[in-house]
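Q: this one's sequence-less:
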């Protein structure tokens, strides 16, 4: 039985629709490729940190969590207190401070710019982990900063 061009076209469209339904990390990473490991330091009682970890895992990252607080990790990684937040992480040689979206971490690992890493200072409502139902529809504007070794920072991505 021969497949008609219409049947072939329908199969291709169905396959494309199925592919688009997958999260971005599943479309770009070959099967069997390990997920980037994010090492995280946080307070054992912080709920928003737990929500950020869930966000990372949903966006293609593996996580290793230490519930010992993050002040020592922040200092060791060279992040100034003015860029601080409630959790600190390390992935691919870069520091991550605060509620940085997974897609920005993916971009960081893809582009590999010079710098310490990324930070979302404080805890802006609407950022990953700070976007639960208890915040309603509130979304505060915030910037993801690329931190330089000299202590300066520039905007890596804005959310308005």
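A: The structure has been received and is ready for your questions. Given the structure is predicted, the values throughout are model-derived calculations rather than measurements.
Q: when you work out contacts or count neighbours from here on, use the C-alpha atoms and nothing else.
A: Noted.
Q: who's in contact with the residue nearest the centre of the chain?
A: Nearest to the mean C-alpha position of the chain, counting by C-alpha atoms, centre = their mean, stands residue 102 at 1.8 Å. Applying C-alpha atoms under 8 Å, 6 or more residues apart in numbering to residue 102 gives the contacts 55, 56, 59.
Q: try this one side by side with the last:
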């Protein structure tokens, strides 16, 4: 009888794991350097928000953002490809979800710099600073996509 219960429980666990994998959120490929800890924090925040990140470590991140048409002044410490868009820096998961839902004609989103309190840049005290997520338009133009306090 114990063996039978074990087999039933094992089968249920396998089905549950399969369902979780099938329910995984949008896939994103994150490009970062090996030494960046805040990038790991952003990847963790995205995974917790239901995204399925794959990390690719690169020597020179500028090669990646230039390939995608991101101007140097709008770059940051990591970037990700998701759903035909690029995200640069500490873009909040809810902004990425909105981007994928609305599908604007754009390159993607950026949060230039490393604002305190953005995903991956949390401070132990809870201190934050206001920042904007910018919509990256062709030709290096931008417009405000979201404001965060």
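A: Happy to help now that I have it. Keep in mind it's a predicted model, so treat the numbers as computed, not measured.
Q: picking up where we left off before, can you find the partner of the residue nearest to the centre of structure 1 in structure 2?
A: In structure 2, the residue paired with residue 102 of structure 1 according to TM-score structural alignment is residue 93.
Q: contact partners of the helix ranked longest in structure 1?
A: Using DSSP state H to define each element, structure 1 has its longest helix at helix 5-21. Helix 5-21 of structure 1 is contacted from outside by residue 27, using C-alpha under 8 Å, 6+ apart.
Q: which part of structure 2 lines up with it?
A: Going by TM-score structural alignment: helix 5-21 of structure 1 matches no residues.
Q: quick check: next helix or strand after that helix?
A: Where DSSP states H and E defines the elements, the next helix or strand beyond helix 5-21 of structure 1 is helix 24-28.
Q: now the longest helix that structure 2 contains: buried residues?
A: When structure 2 is scanned for its longest helix (criterion: DSSP H), the result is helix 2-22. Using 16 or more other C-alpha atoms under 10 Å as the test for burial, helix 2-22 of structure 2 gives no buried residues.
Q: tell me the counterpart residues of the helix or strand just after it in structure 1, please.
A: Using DSSP H and E, the next helix or strand after helix 2-22 of structure 2 towards the C-terminus is strand 27-32. Matched against structure 1 by TM-score structural alignment, strand 27-32 of structure 2 falls on residues 37-42.
Q: chain center to that stretch: distance?
A: 12 Å (C-alpha atoms, centre = their mean, to the nearest Å).
Q: go on, stretch 108-116 of structure 2?
A: The mean C-alpha position of stretch 108-116 of structure 2 is separated from the chain mean by 12 Å, C-alpha atoms, centre = their mean.
Q: contacts for it?
A: 73-76, 85-91, 96, 99, 121-123, 127-137, 145.
Q: so which of those belong to helices?
A: 96, 99.
Q: in ChimeraX, how would I select the buried members of the contacts of stretch 108-116 of structure 2?
A: Buried subset of those, written as a ChimeraX selection, criterion 16+ other C-alpha under 10 Å:
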select :74,75,76,85,86,87,88,89,90,91,96,99,121,122,131,132,133,134,135,136,137
